[in-house]
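[1] turn this into a model:
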Amino acid sequence: MRPRRLAAALGTLAAVLALTACTGMPAPAPSPTGLNSGADCGLPDGVRQTRFGSDIGADLGGIILGDGRTGVVLAHQNQSDLCQWLDYGVVLVQRGYRVLLFDFGGFGVSSGGSSTNAQQVAAAAMVLRADGATSIVLMGASMGGTAVLIAAPTVTPPPTAVVALSAPTVFSGNALDAAPKLTMPVFYGAGDGEGSFTRMAKELYDLTPATAKKLVYGPGTFHGVSLLDSGTSPLTLALTDFLTANAPALPPATPTS
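    Model (predicted):
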């Protein structure tokens, strides 16, 4: 490097270091493996970053918590990101589940390309299974609820159970076409005062042939994830019973010597 260019580079570096010292701000650090998903959530210890979706033309960021053999994919609502599900995800981990929370393309840190929401959910299920989950639950709220319903018939092996809270019948795909194909246990939830969402939950429930299906209404206009805000609400307790009966938490596999 020529003397003048070297001097200029050293001057720039000195200026950066001086600014860092004056402001007390740390120098930029590399992001963790993945896309640094959930950076604004206040993530708990033990979070593992994951990045996936290249096979469907997407670049999706997510986090994995827990090590149980029953995995739960948590799909968020419109105009939100994975942080929305974090509190309930931690509850599931405490019960022995492994969970994957991710940002849909166009939200949080993710870009979806031409992939559909349902394709992104299916890709998340594959990641969770590759991480060690031997059975998968697909759980989504509002937009995410529609996505898990549409994704469920396309996932191989099929999900053990599906949970859709306040799911519209149509959002980035048509859940009315998917519901008749759902043969696994399905839990539908909505607020009893949610208007069209209350009606659509019943419509999807009626179209679902699964014998172990359940429809539970929460109070008032609570929507999606907020239906679970109270850990002792009838809907939250009903969901816990549903998971225990149809997709119980299985402990981590015992290492073989």
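
[2] C-alpha from now on. contacts and neighbour counts both.
    Will do.

[3] report the distance from the biggest helix by length in the chain to the chain centre.
    For the chain, the longest helix by residue count, based on DSSP state H, is helix 3-23. Chain-centre distance of helix 3-23: 43 Å, with Cα atoms, centre = their mean, to the nearest Å.

[4] how about this one, so we can line them up?
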Amino acid sequence: MKIKTPIPRFWPGAARRAVPLAFAAAATLVLLATACGSSDSGSGSDVLFQAEDGLVIHGRVFGNGAPGVVLSHMLNGDQGDWTTFAETLAVRGFSVLTFDFRGHGKSGGGKEVGIADTDMSAALRFMRVRLNRPNVFLIGASMGGTAALKVASREEVLGVVSLSAPVSIRGLSALLDVERVASAKLFVAAEGDGKAASDAQRLFDLAGDPKQLEIVGGGRHGTDLLKGGDADRVRGLILDFLEQYRVGL
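    Below you'll find the predicted structure:
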């Protein structure tokens, strides 16, 4: 099932304007990244950056093109879930950042889902300040999608892709945020994935234009939508969305 509102070929938003950053936060971010450097881990380069509360977040950078893309994983997953797709985006000329939410993968702390958006905000700052990519897309799977919508409600981005994002999960809610996301939005979920399809529909209904809803077959969730089943279709939807809104950059 496809529901799509009219989307202009050129969206006069973040593609041409970067969000101002707080000097102190930016300075801390750059100093940490410079001190830690990066190491080649075979696929991408490992990086470290700080969340607002000082927690160190582990990430990985792929490619050196523009614009930037930040990929965020599901609850109980890690950034490795995105590696194959990150490599695909890098080949297509994007700079890509994956990262482990706190309490996941190599990042420290506990699984504080209710503040997952603060980790994603830190990833966005890293992309803009350290990688010098002011124009950025946010893509999130499940919990990561909810966090992406919250961040996009207060930061100017090129667009947001939400894969199986719940309206709310363990204290993290996009219910009051999604209508404030001014950039283009793509919601994707599988019809057999519990509440995922109905939550995608609800978020789509609350969101303003431009927006697009795609309900695919099967019951895969989050980044698993990129494996088997309708994976080719889902990858195509995301890539088409990114190409549409990178126009003119």
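
[5] re the thing from before, and the contacts of the very next helix or strand once past the longest helix of the first structure?
    Downstream of helix 3-23 of the first structure, the next assigned helix or strand under DSSP states H and E is strand 48-52. Here strand 48-52 of the first structure makes contact (Cα atoms under 8 Å, 6 or more residues apart in numbering) with 32-37, 58-65, 123-124, 127.

[6] now do 6 Å
    The contact list for strand 48-52 of the first structure (Cα atoms under 6 Å, 6 or more residues apart in numbering) reads 33, 34, 60, 61, 62, 63, 64.

[7] assumed the fourth one was part of a helix.
    No. Assessed with DSSP: H, G, I helix; E, B strand; the rest coil, residue 61 of the first structure is strand; it does not lie in a helix.

[8] hang on, the earlier thing: list only buried entries from the contacts of strand 48-52 of the first structure.
    Neighbour counting with 16 or more other Cα atoms under 10 Å marks 34, 60, 61, 62, 63, 64 as buried within the contacts of strand 48-52 of the first structure.

[9] farthest-separated two in the residues you listed?
    Between any two of those, the greatest separation by Cα to Cα is 13.1 Å, found for 60 and 64.

[10] chain center to stretch 180-196 of the second structure, what's the gap?
    Counting by Cα atoms, centre = their mean, stretch 180-196 of the second structure comes out at 13 Å from the chain centroid.

[11] go through that stretch and flag the buried ones.
    So stretch 180-196 of the second structure, judged by 16+ other Cα under 10 Å, has buried residues 180-191, 193, 195-196.

[12] now the terminal residues of stretch 218-228 of the first structure, how far apart.
    9 Å (Cα to Cα, to the nearest Å).

[13] residues in the second structure matched by it, start to end?
    Mapped onto the second structure using TM-score structural alignment, stretch 218-228 of the first structure spans residues 216-226.

[14] so what touches that stretch?
    With Cα under 6 Å, 6+ apart, stretch 216-226 of the second structure has contacts from 141, 142, 163, 164, 190, 191, 192, 193, 231.

[15] and stretch 114-130 of the second structure, by the same measure?
    Contacts for stretch 114-130 of the second structure (Cα under 6 Å, 6+ apart): 30, 51, 133, 134, 147, 171, 172.

[16] could you list the buried residues of stretch 100-112 of the second structure?
    By 16+ other Cα under 10 Å, the buried positions in stretch 100-112 of the second structure come out as 100, 101, 102, 103, 104, 105, 106, 107.

[17] likewise for stretch 76-84 of the second structure?
    For stretch 76-84 of the second structure, by 16+ other Cα under 10 Å, it's 77, 78, 79, 80, 81, 82, 83.

[18] aligned counterpart of the second one in the first structure, please.
    Spelled out, it's residue 78 of the second structure. With TM-score structural alignment as the criterion, residue 78 of the second structure pairs with residue 81.

[19] what is whichever strand or helix holds residue 200 of the first structure packed up against?
    Element membership for residue 200 of the first structure, per DSSP H and E: helix 196-207. In terms of contacts (3 or more Cα pairs under 6 Å, 6 or more residues apart in numbering; DSSP states H and E), helix 196-207 of the first structure is not packed against any helix or strand.

[20] quick check: residue 131 of the second structure is in a strand.
    No. Residue 131 of the second structure sits outside any strand when classified using three-state DSSP, being coil.

[21] roughly how far apart are it and residue 52 of the second structure?
    18 Å.

[22] and the contacts of stretch 92-111 of the second structure?
    If you take Cα under 6 Å, 6+ apart as the criterion, stretch 92-111 of the second structure is touched by 57-71, 78-79.

[23] now the helix or strand hosting residue 128 of the second structure against strand 45-50, angle please.
    Taking DSSP H and E as the definition, residue 128 of the second structure sits inside helix 116-129. Helix 116-129 of the second structure runs at 120 degrees relative to strand 45-50, counting by axes from the mean of the first three to the mean of the last three Cα atoms, to 10 degrees.
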